[in-house]
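Asks: attaching a predicted model along with its sequence, questions to come.
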Amino acid sequence: MGKTSKPDGGPRHVAIIMDGNGRWAQARGRPRLFGHHAGARRVREIVETCPDVGVDYLTIFAFSTENWKRTQAEVAGLMSLFRRYIFKEMQDFVRQNVRVRFIGDRVKLDAKLRNLMDEAEALTAHCTGTNLTIALNYGGRDEVARATKRLAEDVAAGRLKPENVDEETLPRYLDTYVLPDPDLVIRTSGEARISNFLLWQSAYAEYEFIDTLWPDFTSEEFTRLVGAYGGRERRFGAVPA
């Protein structure tokens, strides 16, 4: 959807790769799932901070298409955590006027989890505050492939002319079609890669790679990073006057 920064220079949409839960737990001699539970609690704090710092959209990377490669026990524990988290937080999201959306391929997720996701989206559809998007079984390449397939089906059915396909067309088929592009992408835990997250959407995003492990990521650090974004010169390929 193009350039999205607010007129005051702050980011309208922040996306976060929440990394480091497992290492955080292992450093404390605890199982990896202990870190995932701590990370889930941290999400609430960051969501609550968004209105205070002027962030309208927050997208978090909860589970990637590659995360199925983890041990069966960890994957099962994560799926259980997602179910409990959504069920527990739904009413609070409504009270806090938070609209919840999910992106990613839901087909591989179990029916109970999919139903909870649908319920959370329906229950918060009227909310007008922070827009929280949770990327669950999400991969940027997978998303583009699925979008391209739907686009090709429309071309084959005569609903779309091939000559009308351009860089403004594909975004309408992406999972994020109702969202503005992210202005700022934050990755915690010291890793400096984007790990297949919002590949198309983040073409002009600013990035912050920080050493903090996700369970230690505080609202104060989030506020600092959002504030620092305002000091960056955003040219989008142009030359400053």
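Replies: Nice, thanks for sending it over.

Asks: can we go C-alpha only for contacts and neighbour counts from here?
Replies: Noted.

Asks: remind me, longest helix of the chain?
Replies: helix 72-95 (DSSP state H).

Asks: chain center to that helix, what's the gap?
Replies: 16 Å (Cα atoms, centre = their mean, to the nearest Å).

Asks: need the strands for the chain, in chain order.
Replies: 13-17, 57-64, 99-103, 131-138, 184-187, 206-209 (DSSP state E).

Asks: second structure follows, compare the two:
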Amino acid sequence: MIRKIYELLLEREVKKKRLPNHIAIIMDGNRRYARKRGLPPQMGHFFGSKKAEKVLEWCYELGIKTLTVFAFSTENFKRNEEEKRNLFQLIRRELFRLAEDKRIHRNRVKVRIIGKKELLPKYVLEAASFVEKRTKEYDNFRLNIAIAYGARQEIAEAVRKVLEKVLNGEVKAEEIDLKMIEENLYENMPVDIIIRTGKEMRLSNFLIWQSASKYAYFCDVYWPEFRRIDLLRAIRSWQKRVERWLDGRQA
């Protein structure tokens, strides 16, 4: 009861101030959560996928328009075959379920899969294409799911696309600027907050360009344990940082 009252008071405080437009989350700690409970690793990922659904709901309720979650990195391809297979099957199942989820359609959530898609199994690509087509016309909220994603790879691909335009005579070399590179990223919307769970304090090659000079919040819980209070605390911490920045600018 006390925790619920605190959560309501915290939400009231947060809603009085500017809210972030784009939150990105490194959903770390699924396997350690499972091990702590004597469960197989795939159960940690299962509970993690359910938590991602809840966090998306919280974002609807708070009016946060864009959420990007880090589901599978390019580095994750080094994991053993059984774990990768279990993860891909879970991702496929969840993507198909998202495509049919009434909340997605009621809230008009545009779902996009960002990453090096050609590295993914065909059955995952089919699910990704299905959910993207079902939601492509929506414009109220955005959910980006980073799969086979690496920020350095994203930047390299963006540069390659720009260079192709130069070679094709569409752009002159001296016209290349930051905006042009941004336009060729998987996701070009700046991030306000990156949240990382799992008791680690690093960004793990996630949205490097979009989060430059932005705010990182490290949360000392495993991803399946992440609570609404934790999200509200992250937002409040960001709000305080924005206030300090404004005070400094105005001084």
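Replies: Sure, I can see it. Note that the structure is predicted; figures quoted are calculated from it, not measured.

Asks: TM between them?
Replies: Between these two chains, after superposing, the TM-score reads 0.91 (TM-score structural alignment, normalised by the length of structure 1); 233 aligned residues with a Cα RMSD of 1.8 Å.

Asks: want to throw the strands of structure 1 into a markdown table with distance to Arg235 of structure 1 and mean neighbour count?
Replies: A markdown table is the format used below for the strands of structure 1 (distance: least, Cα to Cα, whole Å; neighbours: other Cα atoms under 10 Å):
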| stretch | distance to Arg235 of structure 1 | mean neighbour count |
| --- | --- | --- |
| strand 13-17 | 17 | 23 |
| strand 57-64 | 22 | 22 |
| strand 99-103 | 29 | 22 |
| strand 131-138 | 26 | 22 |
| strand 184-187 | 14 | 23 |
| strand 206-209 | 11 | 17 |
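
Asks: list the contacts of the counterpart of His13 of structure 1 in structure 2.
Replies: Matched by TM-score structural alignment, His13 of structure 1 corresponds to His22 in structure 2. Residues in contact with His22 of structure 2, defined by Cα atoms under 8 Å, 6 or more residues apart in numbering, are 64-68, 189-193.

Asks: give me the nearest residue to His22 of structure 2, chain neighbours excluded.
Replies: Excluding the flanking residues, the one nearest His22 of structure 2 by Cα to Cα, 6 or more residues apart in numbering is Thr66, at 4.6 Å.

Asks: look up how far Glu57 of structure 2 lies from the one you found.
Replies: 12 Å (Cα to Cα, to the nearest Å).

Asks: cool, and Trp238 of structure 2?
Replies: 20 Å.

Asks: looking at the two now, which is surrounded by more residues?
Replies: Neighbours per residue (other Cα atoms under 10 Å) separate Trp238 of structure 2 from Glu57, with Trp238 holding more: 22 against 15.

Asks: so the more buried one makes contact with Ile193?
Replies: Yes. Under the criterion of Cα atoms under 8 Å, Trp238 of structure 2 lies in contact with Ile193, with a separation of 7.0 Å.

Asks: overlap in contacts of those two?
Replies: Tyr215.

Asks: show me what the residue nearest to His22 of structure 2 aligns to in structure 1.
Replies: Under TM-score structural alignment, Thr66 of structure 2 pairs with Tyr57 in structure 1.

Asks: wait, that match touches Ile16, no?
Replies: No. Under the criterion of Cα under 8 Å, Tyr57 of structure 1 makes no contact with Ile16, lying 11.0 Å away.

Asks: which residues do those two both contact?
Replies: When Cα under 8 Å, 6+ apart defines a contact, no residue borders Tyr57 of structure 1 and Ile16 alike.

Asks: still on that earlier bit, relative to Asn21 of structure 1, how far out is the match of Thr66 of structure 2?
Replies: According to Cα to Cα, Tyr57 of structure 1 and Asn21 of structure 1 sit 23 Å apart.

Asks: next: Ile103 of structure 1.
Replies: Shown here: Ile103 of structure 1 relative to Asn21 of structure 1, a distance of 21 Å by Cα to Cα.

Asks: same question for Lys69 of structure 1.
Replies: 17 Å.

Asks: which of those two has more neighbours?
Replies: A direct count of neighbours by other Cα under 10 Å for Lys69 of structure 1 and Asn21 places Asn21 higher, at 23 against 10.
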